[in-house]
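Trainee: Here's a sequence, model it:
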Amino acid sequence: MPPGSRLPKSSGRLDPLAAVRAPQDPDCDVYLTGTVFLDIIFTGLDAAPVRGTESWARGMGSSPGGVANMATALARLGLRTSLAAEFGDDMYGDYCREELELGEGIDLSMSHTVPGWHSPVTVSMAYEGERTMVSHGHETPPADRVPEHAREGPPPARACVASLVPDERQDWIATAADQGSRVFADVGWDDTGRWELDALRGLEHCEAFLPNAVEAMRYTRTDCPRAAAHKLAERVPLAVVTMGAEGAYAVDGRTGEDAEVPAIRVPALDTTGAGDVFVAGFVTGTLAGWPLADRLACAGLTAALSVQEFGGSLSAPGWVEIAAWYQHVRSYDDQDPTALRQRYGFLDGLLPGCARAWPLRRAVPTIGFRA
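Mentor: Got it, this is the predicted structure:
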């Protein structure tokens, strides 16, 4: 997007891709699929629960979780997001579906409700900068209980986000790539302990691979995140390694370009979903055609804003939150405001004026209230 241009509104949201859209483009910006959990987050605990005692939390929130964290982060950044997921045939499932479809504007036409299936649930307890989670769920519905429309494969989309699992075959990734979608992938902990890149089926179809530093070093048998990124760039066009408090480092294997952006120092309350928000920010910048360093900066900023709030999808920032932070940082900040303004100067031409005070707080939703 040219410097100085503003993001126009589309259906009440800012559209970061307005400058690059064309009539022949697909309606969907990003497609993803996975399991939606109901997340229940307890906050305000002074310490970890002790066995045999009862602990009271000062706060509680509920929200769609699991793959919904990523879908929400993408949608709040203005991307037209399509999610294919099964929803439980219970009140939890109805709540999650309503929040995603009506509250976040996510396209759920590829999703479906499974009769008699209970929604997976995760209870998260945040205390002392840490989190403890307990999850419960039933087996994924068998294929013969999935409607025909949900078996058709991914729709045409600018991009897809996938979560790779060792030895797990996900045929839709190849289908999406063949249709012209740019595939961005992250990865979870390898429970097999092998840490073999060849076991990540679908990696060969990915444009970008975004592991954290520990994952990247284990997969590449290196002892440095930056060295790991260079090794990964031999396997994928773009390797991005997140390094926690050190920021993020990326290597473009096609051009040899690399970029590193330091992390923004913030008081972290809950890191749930921060990785998803980072990926969403990076995808947004990539689809908008920004330079590599600006994409890393956008991803790191959105992740930093998210960890200052509790919950996964609850904490995903939108452009209003980003604009409020940038307005604040231009006036005063305790961590070298000049350097921050220089690093995030690309936001000058992107953000609308923001009259809301910093810090912003989203309302914490809960189940039970009806209009």
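Trainee: Could you use CA atoms for every contact and neighbour count after this?
Mentor: Noted.
Trainee: Next one: residue 22 relative to residue 97, how far apart?
Mentor: If you measure residue 22 against residue 97 using C-alpha to C-alpha, to the nearest Å, the figure is 30 Å.
Trainee: and if you look at residue 306?
Mentor: According to C-alpha to C-alpha, residue 306 stands 22 Å off from residue 97.
Trainee: Looking at these two, which has the bigger crowd around it?
Mentor: Legend: neighbour count by other C-alpha atoms under 10 Å for residue 306 and residue 97, higher for residue 306 (31 against 24).
Trainee: ok, and the closest non-adjacent residue to that one?
Mentor: Excluding its sequence neighbours, the residue lying closest to residue 306 (C-alpha to C-alpha, 6 or more residues apart in numbering) is residue 315, at 4.9 Å.
Trainee: With residue 179 instead?
Mentor: The nearest residue in space to residue 179 (C-alpha to C-alpha, 6+ apart) is residue 156, at 6.4 Å.
Trainee: what's around the one you found, how many residues?
Mentor: 21.
Trainee: Could I get the contacting residues of it?
Mentor: Shown in contact with residue 156 (C-alpha atoms under 8 Å, 6 or more residues apart in numbering): 26, 27, 28, 176, 179, 180, 181.
Trainee: What of residue 69?
Mentor: 273, 276, 277, 312, 313, 316.
Trainee: residue nearest the centroid of the protein?
Mentor: residue 276 (2.4 Å; C-alpha atoms, centre = their mean).
Trainee: any idea how far that residue is from residue 338?
Mentor: 29 Å.
Trainee: again, but for residue 243
Mentor: Per C-alpha to C-alpha, residue 243 is found 23 Å from residue 338.
Trainee: If you count surrounding residues, which of those two has more?
Mentor: residue 243 (18 against 12).
Trainee: you'd agree that one is up against residue 224?
Mentor: No. Using C-alpha atoms under 8 Å, residue 243 makes no contact with residue 224, being 10.2 Å away.
Trainee: Relative to the centre of this protein, find the outermost residue for me.
Mentor: Relative to the centre of the chain, and counting by C-alpha atoms, centre = their mean, the farthest-placed residue is residue 52 at 36.5 Å.
Trainee: Am I right that that one is in a strand?
Mentor: No. If the criterion is DSSP: H, G, I helix; E, B strand; the rest coil, then residue 52 is coil and not within a strand.
Trainee: Going along the chain, name the helices of the chain.
Mentor: Listed in chain order, the helices of the chain (DSSP state H) span 67-76, 91-98, 171-178, 213-220, 225-232, 274-287, 292-306, 319-331, 337-343.
Trainee: Sequence B follows; please return its structure for comparison with A:
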Amino acid sequence: MLDPLAALRTPDDPPCDVYLTGSVFLDIIFTGLDSAPVRGTESWARGMGSSPGGVANMATALARLGLRTSLAAAFGDDKYGEYCWESLEHGEGIDLSLSRTVPGWHSPVTVSMAYEGERTMVTHGHEAPPEESAPCDPPLARACVAALRPGEGQGWIAAAARRGSRVFADVGWDETGRWDPGDLADLEHCEAFLPNAEEAMRYTRTDCPRAAARRLAEKVPLAVVTMGSEGACAVDGGSGENAEVPAVAVEALDPTGAGDVFVAGFVTGTLAGWPLADRLAFGCLTAALSVQEFGGSLSAPGWAEVAAWWQHVRSFDDQGRAALRRYAFLDALLPGPARPWPLRRAVPTIGFRRV
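Mentor: As a prediction, the model looks like this:
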């Protein structure tokens, strides 16, 4: 597998490149719906896939880009949990030594319905019971990715920063509707914050993603705002550098997990020491490639797919020539396919019986 950090590795490196913790869901995705389901009717979907979801989306995306990834999560001891564990550990090479299987706890499940470029989700699950002897500190790692929880501090984030990890944070939808900037206190321990445009504007009380990025850069060294079909923008609060890149135009099948894949691409470029604009562009590219497949985790691209896309656009028309200029940095990274092809993909069933 292509190692984007090969030139930077030393014998004194920490055992993993990126550490994550969070909840793993079983995602069941329906696509090919002509419209949102209507109450009292039955809708038939033209496509369906199942895959590990939740924090597994980002863990898989990081691992497929060649980063040594460690995940701490709870797994149910049902068939869903078994499938998710096997997919992540054996299928993707993710280190699950800090994860656990919880007896008698069923895996949370999310059903995602994609239509008209949007998605609607229904989730069922319960919080996993706490560990009796939970570790106080996260493991040594080059970086950590944290999902901030509005109004809820997470002590491990500060601990990771104290141990020298570079902390990248995103945030979920604030169900309380408060959107209180004070709820993001853990940003003081983070190197970068990567919300989407709607989240960024609500927290900053602005009406423009670019203005939101500038406001957020007052709270965190690097503010990155994803803007969907418009691409992404970023403001470096230290140097004052601004960057913006357009999205890569693709025909989207399922947007599940695209934001997680963007973060994985951006983290990869950051750890490799790329310029800010290249990091944004790579995040946009990996996210664009992911939405062409079912599911959040198993839709994440590997280097072979990045290389295939690059080879394709180099022989194309005006769009290809524009991509050549923006993505010329890929030439030095892509000696050839770096992962078995094709990648494992989401399928309608959890697993087939072995004969």
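Trainee: What residue in the second structure is paired with the residue nearest to the centre of the first structure?
Mentor: Matched by TM-score structural alignment, residue 276 of the first structure corresponds to residue 260 in the second structure.
Trainee: Residue 62 of the second structure versus that match, what's the distance?
Mentor: 9 Å.
Trainee: Show me whatever sits in contact with both of those two.
Mentor: With C-alpha under 8 Å, 6+ apart, residue 260 of the second structure and residue 62 have no common neighbours.
Trainee: residues near the residue mapped onto residue 53 of the second structure from the first structure, how many?
Mentor: Using TM-score structural alignment, the equivalent of residue 53 of the second structure in the first structure is residue 65. Residues lying near residue 65 of the first structure (other C-alpha under 10 Å) number 26.
Trainee: wait, doesn't residue 65 of the first structure sit right on residue 37?
Mentor: Yes. In this structure residue 65 of the first structure lies within contact range of residue 37 using C-alpha under 8 Å: 4.7 Å.
Trainee: Find the residues that touch each one of the two.
Mentor: With C-alpha under 8 Å, 6+ apart as the test, residue 65 of the first structure and residue 37 reach no residue in common.
Trainee: For residue 25 of the first structure, grab the count of nearby residues.
Mentor: Neighbours around residue 25 of the first structure, by other C-alpha under 10 Å: 12.
Trainee: which residues touch it?
Mentor: Residue 25 of the first structure sits in contact with residue 158, where contact means C-alpha under 8 Å, 6+ apart.
Trainee: Just tell me what it corresponds to in the second structure.
Mentor: Aligned partner of residue 25 of the first structure by TM-score structural alignment: residue 13.
Trainee: do the same with residue 302 of the first structure
Mentor: Here residue 302 of the first structure is matched to residue 286 in the second structure, going by TM-score structural alignment.
Trainee: hang on, that match packs against residue 300?
Mentor: Yes. Using C-alpha under 8 Å, residue 286 of the second structure is in contact with residue 300, at 7.3 Å.
Trainee: between those two, who's got more neighbours?
Mentor: Just comparing residue 286 of the second structure and residue 300: by other C-alpha under 10 Å the higher neighbour count belongs to residue 300, 35 against 29.
Trainee: aligned partner of that one in the first structure?
Mentor: By TM-score structural alignment, residue 300 of the second structure lines up with residue 316 in the first structure.
Trainee: From residue 23 of the first structure, how far off is that match?
Mentor: Counting by C-alpha to C-alpha - residue 316 of the first structure and residue 23 of the first structure are separated by 30 Å.
Trainee: With residue 169 of the first structure instead?
Mentor: 34 Å.
Trainee: Look at those two and report which has more neighbours.
Mentor: residue 169 (13 against 6).
Trainee: Could you check what's spatially nearest to the more buried one, not counting adjacent residues?
Mentor: The shortest distance from residue 169 of the first structure to any non-neighbouring residue, by C-alpha to C-alpha, 6+ apart, is to residue 201 (5.9 Å).
Trainee: what does residue 158 of the second structure give?
Mentor: With C-alpha to C-alpha, 6+ apart, the residue lying closest to residue 158 of the second structure is residue 189, at 5.7 Å.
Trainee: hang on, isn't that neighbour packed against residue 156?
Mentor: No. In this structure, residue 189 of the second structure is not within contact of residue 156 by C-alpha under 8 Å, at 10.3 Å.
Trainee: Give me the common contacts of these two.
Mentor: If you check residue 189 of the second structure and residue 156 against C-alpha under 8 Å, 6+ apart, no residue is contacted by both.
Trainee: Those two: which has the busier surroundings?
Mentor: The residue with more neighbours, out of residue 189 of the second structure and residue 156, is residue 189; 20 against 17, by other C-alpha under 10 Å.
Trainee: how much space between the more buried one and residue 147 of the second structure?
Mentor: Counting by C-alpha to C-alpha - residue 189 of the second structure and residue 147 of the second structure are separated by 13 Å.
Trainee: tally of neighbours for the residue nearest to residue 147 of the first structure when sequence neighbours are not counted?
Mentor: Leaving out its chain neighbours, the residue that sits closest to residue 147 of the first structure by C-alpha to C-alpha, 6+ apart is residue 112, at 7.4 Å. Look at residue 112 of the first structure: counted by other C-alpha under 10 Å, it has 18 neighbours.
Trainee: Trace residue 112 of the first structure over to the second structure, please.
Mentor: Mapped onto the second structure by TM-score structural alignment, residue 112 of the first structure lines up with residue 100.
Trainee: Equivalent analysis for residue 160 of the first structure, please.
Mentor: Checking TM-score structural alignment: residue 160 of the first structure goes with residue 144.
Trainee: again, but for residue 221 of the first structure
Mentor: Aligned counterpart of residue 221 of the first structure in the second structure: residue 205 (TM-score structural alignment).
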